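In: dropping the sequence and predicted coords here.
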Amino acid sequence: MLAEIGLFLSIVCAGLWSGLLLTLTTILHPIYAAQDGRGFALELRAFLPTARKSPTNYALVGGLVLAPVLALIGLRSAGLPFVLTATGLALTIIGPLLVSNRLSEPLYDVILGWDPDAVPADWRLVRRRYFALNWIRAVLTWAAFLLFLAATWSYL
């Protein structure tokens, strides 16, 4: 029962986080890419403070870490489902947790520190890095989601 609950919650959290990242990378990135430096800075000034403090972010990232741990406890002798879930957990720790915390958050501080009327000369490089970090988190989350699905499929 513990394995099933943990796997279900892993799929739900990874699926919801995947949807957020899909929206960010395929809808918001093109909008931000069309902006000049001032527009990009203003867009992120409107977006980042809310996104950074969203209870949804905290709940989903917490779920992405805790739910697979719960599943792993229930799967401790399940072979392939255990390995798939452990790999999915590793990807969520690397992507949504470490990349966000160690790379994206400091970059957000840089962007939010800009004066929109006098963006730095390297603003395009910073924007490319912002896009790249979002894509890294997205791909890792999508892979984790697929691994959680595969673990569930092989367990049931």
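Out: Okay, I see it.
In: please make it C-alpha for all contacts and neighbour counts, starting now.
Out: OK.
In: pull up the gap between the most centrally placed residue in the chain and residue 16, please.
Out: Taking C-alpha atoms, centre = their mean, the centroid of the chain lies closest to residue 96, which sits 3.8 Å from it. Here the criterion is C-alpha to C-alpha, to the nearest Å. By it, residue 96 lies 12 Å from residue 16.
In: one more to weigh against that first structure:
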Amino acid sequence: MLATYGLLAAVVATALWSGLLLTLTTILHPLYVRRDAAGFARDMHRFLPIARRSPTNYVLVVAMAVAPVVALVGLWPPPVGVPFVLTALGLVVIVAGPLLTSRFGAEPNYDVILGWDPEAPPPDWREVRARYLRLNWIRGAATWTALVLFIVAALWPPAS
């Protein structure tokens, strides 16, 4: 029962986070790529402070990290099966993708962008923008991979 609830919560939280990243990468990225330096900087100065403080971000990221742990506890009694392995892999991907990439890549890059004068971005703004876009795609790909792992684990037939 614990495994079922943990996997269900992992799928829901990861699916919701996946939707946020899908929106960011497929809708907002094309807008940001078309902007000049000042336009991109102004957009980021409006978007990043709100996105960084969003309760939705915090709740979903915590849920994506905690729910698979709950599922793993429920799946633990031997023999360890495919759902346990898939859930563990999904957790590793979540930690490596959205969590560590955000903490050590995206967040420092946000600080750089928010340190700009929006009306006079630095000469390397394209490199910083490219890093912003690339990190979002990395987090998206990791999240989508974890989602598939959690779904397959949840749908895996029970051992007989």
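Out: Right, received. Where do you want to start? These figures come from a predicted structure and were not determined experimentally.
In: how close are the two chains, by TM-score?
Out: Superposed pair, TM-score by TM-score structural alignment, normalised by the length of the first structure: 0.98. Supporting alignment: 156 aligned residues with a C-alpha RMSD of 0.8 Å.
In: run through the residues that contact the residue nearest to the centre of the first structure.
Out: 61, 137, 141 (C-alpha atoms under 8 Å, 6 or more residues apart in numbering).
In: so which of the residues you listed is surrounded by the most neighbours?
Out: residue 141 (29 neighbours; other C-alpha atoms under 10 Å).
In: what residues are up against it?
Out: Contact analysis of residue 141 of the first structure by C-alpha under 8 Å, 6+ apart lists 14, 17, 18, 91, 92, 95, 96.
In: and the residue nearest to the centre of the first structure, helix, strand or coil?
Out: helix (DSSP: H, G, I helix; E, B strand; the rest coil).
In: and it, what pairs with it in the second structure?
Out: Counting by TM-score structural alignment, residue 96 of the first structure lines up with residue 98 in the second structure.
In: and that match, how far is that from residue 144 of the second structure?
Out: Taken as C-alpha to C-alpha, the span from residue 98 of the second structure to residue 144 of the second structure is 10 Å.
In: same check, this time on residue 103 of the second structure
Out: 19 Å.
In: the two: which is more packed in?
Out: residue 144 (22 against 12).
In: check which helix or strand covers the closest residue to residue 14 of the first structure other than its chain neighbours.
Out: Nearest non-adjacent residue to residue 14 of the first structure, counting by C-alpha to C-alpha, 6 or more residues apart in numbering: residue 145, 5.2 Å away. Per DSSP states H and E: residue 145 of the first structure is located in helix 123-155.
In: how close does that helix sit to the second structure?
Out: For helix 123-155 of the first structure, the mean deviation from the second structure after alignment is 0.4 Å (mean C-alpha distance after the TM-score superposition for the first structure).
In: now do the buried residues in that helix.
Out: 123, 126-127, 130-131, 133-149, 151-152, 155 (16 or more other C-alpha atoms under 10 Å).
In: now swap in stretch 102-117 of the first structure and tell me
Out: 104, 107, 108, 111, 112, 114, 116.
In: ok, stretch 85-98 of the second structure next?
Out: 86, 87, 88, 89, 90, 91, 93, 94, 95, 96, 97, 98.
In: about what we covered before: which one of the contacts of residue 96 of the first structure is nearest to residue 5 of the first structure?
Out: The nearest member of the contacts of residue 96 of the first structure to residue 5 of the first structure, counting by C-alpha to C-alpha, is residue 61 at 17.0 Å.
In: thought that closest one was touching residue 97?
Out: Yes - with contact defined as C-alpha atoms under 8 Å, residue 61 of the first structure reaches residue 97; the gap is 6.9 Å.
In: from the buried residues of stretch 85-98 of the second structure, which two are the most distant?
Out: 86 and 98 (17.6 Å).
In: now render the buried residues of stretch 85-98 of the second structure as JSON lines, adding distance to residue 32 of the second structure.
Out: What follows is the buried residues of stretch 85-98 of the second structure, written out as JSON lines (distance: C-alpha to C-alpha, whole Å):
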{"residue": "86", "distance to residue 32 of the second structure": "35"}
{"residue": "87", "distance to residue 32 of the second structure": "35"}
{"residue": "88", "distance to residue 32 of the second structure": "35"}
{"residue": "89", "distance to residue 32 of the second structure": "33"}
{"residue": "90", "distance to residue 32 of the second structure": "30"}
{"residue": "91", "distance to residue 32 of the second structure": "31"}
{"residue": "93", "distance to residue 32 of the second structure": "27"}
{"residue": "94", "distance to residue 32 of the second structure": "26"}
{"residue": "95", "distance to residue 32 of the second structure": "27"}
{"residue": "96", "distance to residue 32 of the second structure": "26"}
{"residue": "97", "distance to residue 32 of the second structure": "22"}
{"residue": "98", "distance to residue 32 of the second structure": "21"}
